[in-house]
Structures are given as structure tokens and as C-alpha cells.
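S.K.: Could you work out the structure for the sequence below:
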Amino acid sequence: MMKRMTRRDFLQQASALLVAGFGQKLAGRTAAMPWFRISLAQWSLHRTIFSGKLDALDFPVVARQMFGLEAVEYVNQFFFDRARDRAYLRELKRRAEGEGVRSLLIMCDREGRLGDPDPKKRRQAVENHYKWVEAARFLGCHSIRVNAASEGSYEEQQKLAADGLRRLTEFAAAHGLNVLVENHGGLSSNGAWLAGLIRLVDHPRCGTLPDFGNWRIDATTRYDPYQGLAELMPFAKGVSAKSYDFDDEGNETRLDYVRLLRIVQAAGYRGYIGIEYEGNRLDEPSGIRATKRLLERVRTLLAEETQKDPKNR
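M.R.: Below you'll find the model as predicted:
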């Protein structure tokens, strides 16, 4: 078990890696464009932020300077009461742009169930998300990520969630943004159910944010992650690379990253894949770096396979 990281340790690591971060930035300008790029989900640092060791405003700075990453995905829980605070958002945008970091999306939680059986609560949940659409647009994001929670039978939940999701998507579309649903518990972690929901919404601005690891439907049921990913990739406008722990060779111990990324590649996806480290054995910075190394290694492996056999493209 590694020792607990203090605020001083965290900041010292960031400073020590500053030069390396800029070196990666310069090297990236001359390197060929990879078939996917790597971003950082803010949840990867949730313990560090909640403990006060990292100011959420500094997240894009840390993403670049500490980890050499060029894009980020925010989590609304870290600035829950600041969605309409333009001074706060302006400062967050300034820090991201100052580092050359692209803001991709805001992950939105705790705003009600978009598929609530009560029409008034469902409408309120939709409207609760409006401020995050507006905040995401201000920050230069392409999407917000939402949950598709509901209640009732398989078909009833799909119909109710589609109603709320369609209304929110129409609002987001008017602002030039997408609404993405993550497999995030309940029936949303059933790949067939979520894919059917997106088809039912039937809007080009409504898609998925497949997460490699969120396939637990209930206490006793877990959906197959590889089948689920394959079902959600046709609608993906982002991908979350969940990670928990790593073996001595740097492989994720619960998930086969080669198999997962082959599914992503076969779907023709060429966007960002966001690191979302959620383990406990490694501290958060170490877990993020381990995930980054794994993504880079498998990315290179699959790119080489494609060069050898064009049928893999």
C-alpha cells in the first residue's frame, strides 16, 4: 500500500513534471496524429479534489503539466453551485486555454431522473440540466454527459428516459451541443437497453459515452463489458477508459484493454478516450499515469496491427 499523498507531495510532483510536460507538448507537434487521443476525466482526481489538496480550477493545469494531457472532461460535482457563475467559468476557461487544454464535456450528476415516472419531476430534471448545457457551451465543450435513470419495466424505463432525453437533447442542439448517456448503473448498464434508448430518441445530437467498467445493473447482475461496448460504440461521441488496478506488466487487472480497444477501433472511433482511474491501491496520480501508459501501449500495438493488415482498419 502506498503512503497517502499530501498537498505538498502533489504540488511537488506537478512542478517536477513541468519540463517533461512541455517536452511532450513539443514532441506531439511533430508526431503523426494517433488514431485516438487521450484526455483526463476529472473524476480520476476526485479524492484529491474533495480533500482540498487540489483546487478544481487547477484541474486543466494539472492535466497538462503533471500528466502531459491536452484535453479534459469536467464533473459538475466539483463546481455544483457554479454552473451560472460566469466569473468562475471564465477563470476555469482561462486556465484551460492558458495551457492549451481542450474542454471536452461536463459529466452531470445529481440533477434528477431524466426518466422519472412523474411528469413534473421528469420535466424538472430536464430543466435542471439546462444550466450545464449553457456552462458547457461557455467553456467550449462539445457535450454534456447525463444519466438515464428511470423506474418500471424494461420498456417503460426506455420510453420514459427517451422522453426526457429527447427534450434535453433538443435544448442542447439549439446551443450546438450533444447530450451523451453513459452506462452508469441500472438498466443504463445493459448495453442493449441503452442502445435501444438512443435509437428511440432518434436525434443526431444524442449519443453515448461508453465506459469500460460501468456494467453493474444491480447487486447480482453484471452485463458483459465487451458485448456492451460493442453495442454502444455506434453512438459514441466519447469513450471513458475506466481503470482500477494494474499487474506487474502494466495491464489492467479487471479489464482486457487490448480487446476493448479493438472494439473501439473496429467501430471507426477516432476521438478522445478519457482516463478515469477509480482504484484504491495506487494513489490517483500513479493510477492516471499507469492508465495513460497502458492506453499508449495498446494504441501503438493496434496501429501496428492495422499497418500490417489493412483489413483491420
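S.K.: hey, let's count contacts and neighbours off CA atoms from now on
M.R.: Fine.
S.K.: What sits closest to Gly164 if chain neighbours are left out?
M.R.: Leaving aside its chain neighbours, Gly164 sits nearest to Leu114 (4.9 Å; criterion: CA to CA, 6 or more residues apart in numbering).
S.K.: Now for Leu221, how many residues are close by?
M.R.: Actually, residue 221 is Thr rather than Leu. Using other CA atoms under 10 Å, Thr221 has 12 neighbouring residues.
S.K.: What are the neighbouring residues in contact with the residue nearest to Gly164?
M.R.: When contacts are counted by CA atoms under 8 Å, 6 or more residues apart in numbering, Leu114 touches 122-123, 125-126, 147-150, 160-161, 163-165.
S.K.: Can you list which of these are found in strands?
M.R.: Members of these lying in strands (criterion: DSSP state E): none.
S.K.: ok, those vs Gln13, which is closest?
M.R.: Asn147 (34.4 Å; CA to CA).
S.K.: List the residues that contact the closest one.
M.R.: Shown in contact with Asn147 (CA under 8 Å, 6+ apart): Cys108, Asp109, Arg113, Leu114, Val181, Glu182, Asn183, His184, Ser188.
S.K.: Apart from its chain neighbours, what residue comes closest to Gly100?
M.R.: Nearest residue to Gly100 in three dimensions, chain neighbours excluded: Glu70, at 6.7 Å (CA to CA, 6+ apart).
S.K.: this one next, for a side-by-side:
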Amino acid sequence: MDKIQLGRRQLLKRALQLSAAATAATAFPGCALLGGGEPYRLSLAQWSLHRRFFGGDADPREFAQIARREFDIDGIEYVNQFYKETLSDRLIADLRNRAAGEGVQSLLIMVDGEGALGAPDEKAREQTVDNHKKWADAAHQLGCHSIRVNAQSEGSYDEQKQRAADGLVKLAEYCEPLGLNVLVENHGGLSSNARWLSQVMETAKHPRVGTLPDFGNFVIDRETGEEYNRYRGVRELMPYAKAVSAKSYAFNEQGQETTINFQRMMDIVLAVGYSGWVGVEYEGDKHSEAEGIRLTRDLLLDIKATV
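M.R.: Take a look at the predicted model:
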């Protein structure tokens, strides 16, 4: 193909992406879109280092330093599991000061183990919302744009959709004055059915409720092996996305992910005009945690360079 033709196509593609990004920013306030024409920036999901932190080889309070000094990544996504026993105003102030000292942005807290936001009983849903409030307060104090939650529920397909949407809206009403989004990740069960989760978004219809598409979490039923097509799933979830998790498992000698086609995934992400943070989340065992993080980071940077 003629190089001039290719250049024009790339310019047109980028113009369309920027136009879509402006639309997304209007539709979803607080979605942390980037300025300056940068297609995306990289953040580090703390779960990528879960063996190191759970094993006691590193202090979770040092997450910002590790992200910056070891991996040269300037955005971080906390995991509440590492702070459950120590959560306090003093801890949050310490984390905030450490991040500021490293020039690292605190982006979100991934919240697990606080109940089912789509519980069948309304009182149980309200209790789950209450359980999440301390993490929302922490995220606000850290300067995050979101908390990531789960959409667990029980009942029929439609019942779970209504119940999950109800719990999400209740939590979003608390988070809205804090300037926080409530993001749902495809994270097992019906939440890994992107069609269902998209319908939850449409049912909730709250500007602070959105998705955090994960490249790898599309197993609906581990016992039967039922799995949603990951590329279709990300495509369906991206219109509601305010963050993205670039999950990785293993790489070949050429630095390509062998489970997921990252170029195809990032084409899907950028096609809707997304221009925010993309989280590096290595979850494999072929490479060490540090090596897996670097391989994921470098692949995303290589793709970014071609946009």
C-alpha cells in the first residue's frame, strides 16, 4: 500500500477516535479521559503482585514506589484485600503521600469480599452498599476516579439483572458527591456474560455506573467450562468503560501474548474513542510476576507507538 495512503488512513482513524472520545467524555463524566492526544496511559493493577504481597516479600504500602521505581508506571490500581486489616485514615494518608512523592496517580480501588450488590434481599443489598462505603471514602481521599466492584446476584437472568442494577445505583448515589465512579468488571458468573452486564448498565442508567472490561475474565461457569467470547465481550462492554484491564497470562519469545491477541483487543478498545488508563494485570505462572508485568507493559507500549 502507498505510504501516503496509509498515513491518511491513520489520520482519519485517529480523528474518528478523538471524536468518539469527546462523545464518551460527555456521556460518562469522570471517566478519566486523557488530554494532549495521547491514546492511553498505563497503570499497574496491584493484583499483578499478589504473590509478593501475600507472601510478605513486599509491604503493600510500598505499591506506589514499586510501580514507579521497578516498572516506571505512573498510575496504580489498589486491591482492598491487601489493606482490610489495616484500613485507617492514617494508612490512607500514608498511601496518598507515598504516591505523591513518586509522582504516581492513584486511580481506583478494586473491592472484593464485601457482599453481593445484587443480593435477592433488599436489606442485604443495602448492607453490601454500606460495606463498600469505607472503600469509597478511601478512594476519594486517595484521589481516585473509581472503585471497582462485583455484580454478584442470585435468581433468574432478569432477576439478577434488576437486582444488580439496583445495588449499583444505590452505591453510585453515595459515590456521586465524592466524584467517584462505580465500575463493574467481568469477574465470573453472569458478570462474565457481556450481554447481561451491558443490560445491567442500561437498566442502571446512572452516569456514575460503568464497566471495567478485563481481557481475560470471561469464564461464566468453571464447572461446565462455559465461556463468553472475549473479543465480543470487550466490544460489548467498551461503550460503558471508564477503565480497562489488560489481563495477560504468557508470552512467546517475540513478546506476544499467547492466550490473547493484544493488538486485536486494543483495536477494539480504541475504536470506541476510549482514551484513558489501561491497567497492566499479569496473572500467569509461566513468568515471574516482575517479568510478566514488564512483558505486558512493553507490548502495550509497542501497540501504543503504532496508534
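S.K.: Quick TM-score on the pair, please.
M.R.: The TM-score (TM-score structural alignment, normalised by the length of the second structure) is 0.87; 270 aligned residues with a CA RMSD of 0.9 Å.
S.K.: Can you tell me what the residue nearest to Gly100 of the first structure aligns to in the second structure?
M.R.: In the second structure, the residue paired with Glu70 of the first structure according to TM-score structural alignment is Asp74.
S.K.: returning to that earlier point: restricted to strands, list the contacts of Asn147 of the first structure.
M.R.: Val181.
S.K.: which of the contacts of Asn147 of the first structure tops the neighbour count?
M.R.: Using other CA under 10 Å as the neighbour criterion, Leu114 leads the contacts of Asn147 of the first structure with 30 neighbours.
S.K.: what about the aligned partner of that residue in the second structure, distance to Gln160 of the second structure?
M.R.: Taking TM-score structural alignment, Leu114 of the first structure has Leu117 as its aligned residue in the second structure. As judged by CA to CA, to the nearest Å, Leu117 of the second structure and Gln160 of the second structure stand 10 Å apart.
S.K.: any common contacting residues for the two?
M.R.: Common contacts of Leu117 of the second structure and Gln160 (CA under 8 Å, 6+ apart): Ser153.
S.K.: show me what contacts the aligned partner of Ala136 of the second structure in the first structure?
M.R.: Superposed on the first structure with TM-score structural alignment, Ala136 of the second structure falls opposite Val133. Shown in contact with Val133 of the first structure (CA under 8 Å, 6+ apart): Ser143, Ile144, Ala172, His175, Leu177.
S.K.: Can I get those residues in TSV including distance to Trp35 of the first structure, neighbour count and secondary structure?
M.R.: Shown next, in TSV, are the contacts of Val133 of the first structure (distance: CA to CA, whole Å; neighbours: other CA atoms under 10 Å; DSSP: H, G, I helix; E, B strand; the rest coil):
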residue	distance to Trp35 of the first structure	neighbour count	secondary structure
Ser143	21	29	strand
Ile144	23	29	strand
Ala172	28	24	helix
His175	29	14	coil
Leu177	24	23	coil
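S.K.: Of all pairs in the residues you listed, which one is the farthest apart?
M.R.: Most distant of the contacts of Val133 of the first structure, by CA to CA, are Ile144 and His175, 11.6 Å apart.
S.K.: ok, back up a step: so the match of Glu70 of the first structure sits against Gly101, correct?
M.R.: No. The criterion here is CA atoms under 8 Å, and Asp74 of the second structure misses it with Gly101 at 11.5 Å.
S.K.: Okay, strands next: where are they in the stretch 51-200 of the second structure?
M.R.: Using DSSP state E, counting those that start in this stretch, the strands of the stretch 51-200 of the second structure run over 75-79, 105-110, 146-149, 181-185.
S.K.: matching residues in the first structure for the lengthiest helix in the second structure?
M.R.: Counting residues, the longest helix in the second structure under DSSP state H turns out to be helix 3-27. Residues of the first structure matching helix 3-27 of the second structure are absent, with TM-score structural alignment as the criterion.
S.K.: sorry, back to before: hmm, the residue nearest to Gly100 of the first structure is touching Arg102, no?
M.R.: Yes. Judged on CA under 8 Å, Glu70 of the first structure makes contact with Arg102 at a distance of 6.2 Å.
S.K.: could you measure the closest residue to Leu16 of the second structure other than its chain neighbours against Gly37 of the second structure, distance?
M.R.: Leaving aside its sequence neighbours, Leu16 of the second structure sits nearest to Gly273 (CA to CA, 6+ apart; 7.5 Å). Distance of Gly273 of the second structure to Gly37 of the second structure, computed by CA to CA: 11 Å.
S.K.: any shared contact partners between these two?
M.R.: Common neighbours of Gly273 of the second structure and Gly37, using CA under 8 Å, 6+ apart, are Leu18.
S.K.: between these two, which one's more packed in?
M.R.: Counted by other CA under 10 Å, Gly273 of the second structure and Gly37 do not tie: Gly273 has more neighbours, with 24 against 9.
S.K.: I'd assumed the more buried one was in a helix, is it?
M.R.: No. The assignment for Gly273 of the second structure, made by DSSP: H, G, I helix; E, B strand; the rest coil, is coil rather than a helix.
S.K.: What is the equivalent residue in the first structure for it?
M.R.: Under the alignment defined by TM-score structural alignment, Gly273 of the second structure is paired with Gly268 of the first structure.
S.K.: For Asp298 of the second structure, what is the corresponding residue in the first structure?
M.R.: Using TM-score structural alignment, Asp298 of the second structure lines up with Arg293 in the first structure.
S.K.: Not counting sequence-adjacent ones, nearest residue to Ala243 of the second structure?
M.R.: Excluding the flanking residues, the one nearest Ala243 of the second structure by CA to CA, 6+ apart is Leu212, at 5.0 Å.
S.K.: for the one you found, what are its contacts?
M.R.: Leu212 of the second structure makes contacts with Arg148, Leu183, Val184, Glu185, Asn186, Leu237, Ala241, Lys242, Ala243, Val244, Ser245, as judged by CA under 8 Å, 6+ apart.
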